[in-house]
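Visitor: Here is a sequence with its predicted model. Questions after.
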Amino acid sequence: MLFTFALLLIASLTCEGQQLPEIQQVSVNKANTFNIKDFGAKADGHTVNTKAIQDAIAACTKAGGGTVLVPKGFWITGPIKLNSNINLHISEGAVLQFSSNTDHYPLVKTNWEGLDAIRAHSPIYAVDAENISITGKGILDGAGQAWRPVKKNKVTPPEWSQLIKSGGVTNEQKDTWYPTERALKGSTMKRPGVIAEGFDFEKAESIKEFLRPNMVSIINCKRVLLEGVTFQNSPAWCLHPLLTQHLTIRNVTVRNPWNAQNGDGVDVESCRYVLIENSMFDVGDDGICIKSGRDEEGRKRGVPTEDVIVRNCTVFHGHGGFVVGSEMSGGARNIFVSDCNFLGTDIGIRFKTTRGRGGIVEKIYINNINMNNIGGAAILFDMYYMAKDPLAVFSGEDKPSIAFEPVSEATPQFKDVFIKDVVCNGAETGIFVRGLPEMNIKNIQMENIFIQSQKGFECIEGSDISLKNAILYCDDKTVVNVQDSKGVVLDNIQYKPSDVLLKVTGSRSANIRLLNTDAKQATKEVVLGTNVQANAVSKK
């Protein structure tokens, strides 16, 4: 065989003594190189080179595999399909510019946010392939401006004026611009493009520009490498590996406008054996995201994302730095995140789900994380994603307990998460944990945490939550709020002078332990709500 694969054996241990997974690596046949210029490609900024590039890929495949070379220059193309044993190499100085003509992207049956759907063809696509890679120091641009809607409040007045002049249409409220009438029409429909909602190709065609493609779609592949390249300006998610094994993403840069809707960096969905390292993300939605399908369809697929390593990455902008969910219905486990920087993201470490998702997220190990200028929570676990806050309407001292709902396969679970060595210089909230009454967030262990924030630590419906060796420098009058939680351990907590160190509310709160913590900085050490048992808190 001309193509073989090497094993990348990672033998080091994580914070909890867990051995990291082994990731198989791509091996390229260096004997074969096919330059797209030899197949008629022209870097003239006008010629659409789809056929020339695809012909080069076909010739490379016929020869047993190798490198398809995109040399220095500006190359326009439509969507590209990769075959097994192909290395698409984007040379330094090369820009592979995907066409802004949406007619070049046929509708296909695919997957969107965990559901079977009809969407426009991805600019780069591979399915059922093995040993494929995209490498080099060049740039791939997805022409996202031809697809994405833009909200008026997310651009400057001159930018909004320029959008209006460029064409397209606005909605009735005149607060969102769409590139076409079809895109606007799609925005008014229920679950547009979703097959289970009754969409077929004819119906989908009437809203085509709303059905924005993910830029790089890798489906059911084995041994995949993305290395060195800059991926930018995606119509929707930028990198989307689905049902893929042995994936390495190394030294890449992912860039999207900060206001790009669904402009995620990388969404790893129902994949196994994944390494993401030494990469940078500056995007419009979540930076590095773990998914595994949505609701009943995701549970029926039943393929978790597991055995994932994320290390030495930086997220400059995005809704979340490292994110799990919310489409995690197939579950996620054995995920290791270390030595990352989240600088200016809305949330730093983000776990999100909601009733109806189902799925179990467990055995997550996170350490050595630096954060700065976080708009929301530095560390967040929330089981009410995109749901109305059940306590938002109450403003009194003691908010009522949340009602139970029956536990079923649609009840999600977060448990067994280990976070240590985190520094955050500036956040709205330090740590936020909010589970369901029928399914608490369980066994979250946090250690060596330093956070400067407006609010401190809030724990609602949590079980066996521990915070050890933590510095919570918050501006709020109360450092730690615990509601309807049990088995919460606060060990060696340092804080600024405050009115209250620990406030406990909710009749279900029990076994709260305050250990090795100096109470002299607080006017009141512990405040109990009216429905809390007197022995709910113990001190040592």
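Guide: All right, it came through fine. Numbering: from 1, shown residues only.
Visitor: all contacts plus neighbour counts: C-alpha atoms, from now on.
Guide: Noted.
Visitor: so how far is Val28 from Ala6?
Guide: Applying CA to CA, to the nearest Å, the value for Ala6 to Val28 is 10 Å.
Visitor: More neighbours: those two, which one.
Guide: Between Ala6 and Val28, Val28 has the larger neighbour count (other CA atoms under 10 Å), namely 20 against 11.
Visitor: thought the more buried one was touching Thr67?
Guide: Yes. With contact defined as CA atoms under 8 Å, Val28 reaches Thr67; the gap is 7.4 Å.
Visitor: Just the helices from the stretch 251-400 of the chain, written as ranges.
Guide: Along the stretch 251-400 of the chain, the stretches classed as helices by DSSP state H, counting those that start in this stretch are 295-301.
Visitor: same thing with the chain?
Guide: With DSSP state H as the definition, the chain shows helices at residue ranges 50-62, 157-166, 181-187, 201-205, 295-301.
Visitor: Put together CSV for those helices, with distance to Phe450 and mean neighbour count on each row.
Guide: Below are the helices of the chain laid out as CSV (distance: least, CA to CA, whole Å; neighbours: other CA atoms under 10 Å):
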stretch, distance to Phe450, mean neighbour count
helix 50-62, 51, 20
helix 157-166, 39, 13
helix 181-187, 42, 19
helix 201-205, 49, 17
helix 295-301, 36, 19
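Visitor: one more structure, for comparison:
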Amino acid sequence: MLHQFLVLFFLCFNVVAHLFTSSALGEVITCSNIVPLKNRRYNISLTDFGGVGDGRTLNTKAFGEAIYQIQHMGREGGALLYIPPGVYLTESFNLTSRMTLYLAPGAVIKATQVTHNWPLVAPLPSYGRGRELPGGRYMSFIHGDGVNDVVITGENGTIDGQGDIWWNMWRKRTLQFTRPSLLELVNSTNIIISNVILINSPFWNLHPVYCSNVVVRFVTILAPHDSPNTDGIDPDSSSNVCIEDSYISTGDDLVAVKSGWDEYGIAYGRPSSDITIRRVNGTTPFSGIAVGSETSGGVENVLAEHINLCNMGVGIHIKTDSGRGGLIKNITVSDVYIENARKGIKISGDVGGHPDDKFDPKALPIVKDITIKNVRGVKVLQAGLIQGLRNAPFTDICLSGINFLGVKGTTRSPWKCSDVFGSSHQVSPWPCSELTSNQPGSCANHSQV
């Protein structure tokens, strides 16, 4: 399966690779210095604790004992847990602080498909319940709560969630609780995830929530396009997050910035802020770069740049709903190539369900200061749909240097807009009248570079 995805990647993106090379960009900017990579004082191997990589032996005890030892090694330097080549079947397990989980070439950490005794955890307070069903939720396959200084890396080893059993339960409506993410970090700081492959997540792949200082680099995330809700990376009520140099192909949004759900997210009140997404390539039937739809704690200061998207539902999608509340502001998306998409850009105020009937329909989101510039698209059926809310129109929407081409032999759908105010500069096809004003701070100040 991995080979098929990589072939698709090169077919989709080789025609535009020159747009995003180091020579085209000048010096390649990274944010790896957000979390300095530390050398560990001790190195241990899973096989030291009875780990067997035959794909059949259950290694839950081995992981538990190895991580317990790291937890009790003291605070000086921490330890690296080495996973040798092989397939290590295990139940879900918890990480600890000051550890590096290192996957050798050919190493696979594979989730068991025995689900009846999968551990449960409490719902996130900013969601009030499981995302799919009321009550708690199944713990992620690899989980960290309140940890600091954790690195998950290696030489492109694989973490396999074996999610098809969970997807089938979702389709048959036999789930009792919300499905587990593949990798979730809660209330954690100083996290690096790099040079690993994540496949077949039961639910969202990588979910840092209530975290700060998180770097995700050189990661490949794969799930079938018909796998339900397998978002790639979802920074959630988190700050100072960098996602870069990665490839994602999943059954839902590639990257979605979130911050809680309706009245629960409003009450928790923790925004997502200072999020950087750069040099991410991918394909999905849903959205490429997304904000939302759960944005009740607010989302601000997001930069997404140098993005390649192929075979998409929507290329760039900012989404919220009445009852969400929250402030979405200062979102910049630039230097994007989109090929074969239903919509190039969508900014919408009517997306997403509600956790229960306790939400306040008068809690309207505020969406402002959205800049989308230097975007090129081919085979894009509709350039854009921007639909604000009647009592909370979206303001200061800036479109600059955008060129969408349709499918040869067909008529492109025009832009559609309502309850939005903004401006545009060098946009083709020409956008709707709501975006052609020449107001102060117009897109002429953000012209193509």
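Guide: On my side now, so go ahead. All values derive from a computational prediction rather than experimental measurement.
Visitor: on that earlier part again, any common contacting residues for Val28 and Thr67 of structure 1?
Guide: Residues within reach of Val28 of structure 1 and of Thr67 at once, by CA atoms under 8 Å, 6 or more residues apart in numbering, are Ile86, Asn87.
Visitor: quick revisit: okay, the helices of structure 1 in CSV with distance to Cys459 of structure 1 next?
Guide: Formatted as CSV, the helices of structure 1 follow (distance: least, CA to CA, whole Å):
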stretch, distance to Cys459 of structure 1
helix 50-62, 53
helix 157-166, 41
helix 181-187, 36
helix 201-205, 44
helix 295-301, 26
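Visitor: between those, which gets nearest to Ile369 of structure 1?
Guide: helix 295-301 (30.2 Å; CA to CA).
Visitor: what's the closest one aligned against in structure 2?
Guide: The counterpart of helix 295-301 of structure 1 in structure 2, using TM-score structural alignment, spans residues 262-268.
Visitor: Name the nearest residue to Arg324 of structure 2, sequence neighbours excluded.
Guide: Asp262 (4.4 Å; CA to CA, 6 or more residues apart in numbering).
Visitor: Surely the one you found touches Gly325?
Guide: Yes. Between Asp262 of structure 2 and Gly325 a contact is recorded at 6.8 Å, counting by CA under 8 Å.
Visitor: quick one: common contacting residues for these two?
Guide: Thr295, Ser296.
Visitor: Over in structure 2, find the residue span stretch 322-339 of structure 1 aligns onto.
Guide: The aligned range for stretch 322-339 of structure 1 in structure 2 is 289-306, by TM-score structural alignment.
Visitor: any idea how far that stretch is from the chain center?
Guide: 10 Å (CA atoms, centre = their mean, to the nearest Å).
Visitor: Straight-line length of stretch 141-160 of structure 1, end to end?
Guide: Across stretch 141-160 of structure 1, first to last residue, CA to CA, it's 22 Å.
Visitor: Can you pull out the residues in contact with it?
Guide: When contacts are defined by CA under 8 Å, 6+ apart, stretch 141-160 of structure 1 is touched by residues 95-102, 123, 175-179, 183, 209-210, 212, 215, 231-236, 259-261.
Visitor: To which residue of structure 2 is Tyr385 of structure 1 aligned?
Guide: Applying TM-score structural alignment, one finds that Tyr385 of structure 1 aligns to Val351 in structure 2.
Visitor: Check the gap between that match and Ser237 of structure 2 for me.
Guide: Distance from Val351 of structure 2 to Ser237 of structure 2, counting by CA to CA: 19 Å.
Visitor: So between those two, which is more surrounded?
Guide: Remark: of Val351 of structure 2 and Ser237, Ser237 carries more neighbours, 28 against 14, as counted by other CA under 10 Å.
Visitor: residue in structure 1 matching the more buried one?
Guide: Using TM-score structural alignment, the partner of Ser237 of structure 2 in structure 1 is Ser270.
Visitor: So that match versus Thr102 of structure 1, what's the distance?
Guide: From Ser270 of structure 1 over to Thr102 of structure 1 (counting by CA to CA), the distance is 29 Å.
Visitor: hang on, Leu11 of structure 2 in a strand?
Guide: No. With DSSP: H, G, I helix; E, B strand; the rest coil as the criterion, Leu11 of structure 2 is helix rather than part of a strand.
Visitor: what's the neighbour count on it?
Guide: A count of nearby residues for Leu11 of structure 2, using other CA under 10 Å, gives 11.
Visitor: Correct me if wrong: Ser32 of structure 2 contacts Val215.
Guide: Yes. With contacts counted by CA under 8 Å, Ser32 of structure 2 reaches Val215, the gap being 6.6 Å.
Visitor: Name the residues contacting each of the two.
Guide: Counting by CA under 8 Å, 6+ apart, the contacts common to Ser32 of structure 2 and Val215 are Cys242.
Visitor: Can you pick out the residue with more neighbours from these two?
Guide: Taking neighbours as other CA under 10 Å, Ser32 of structure 2 and Val215 compare with Val215 leading, 23 against 16.
Visitor: The more buried one -> structure 1?
Guide: So Val215 of structure 2 corresponds to Thr248, using TM-score structural alignment.
Visitor: which residues touch its match?
Guide: Counting by CA under 8 Å, 6+ apart, Thr248 of structure 1 touches Ile23, Gln25, Arg223, Val224, Leu225, Leu226, Glu227, Val274, Leu275, Ile276.
Visitor: What distance do you get for the first one to Ile276 of structure 1?
Guide: Okay, so that is Ile23 of structure 1. For Ile23 of structure 1, the distance to Ile276 of structure 1 - CA to CA - is 11 Å.
Visitor: same thing with the fourth one?
Guide: Distance from Val224 of structure 1 to Ile276 of structure 1, counting by CA to CA: 12 Å.
Visitor: cool, the third one as well?
Guide: As for Arg223 of structure 1, its distance to Ile276 of structure 1 is 13 Å (criterion: CA to CA).
Visitor: More neighbours: those two, which one.
Guide: Looking at Arg223 of structure 1 and Ile276 with other CA under 10 Å, you find the greater number of neighbours at Arg223, namely 25 against 22.
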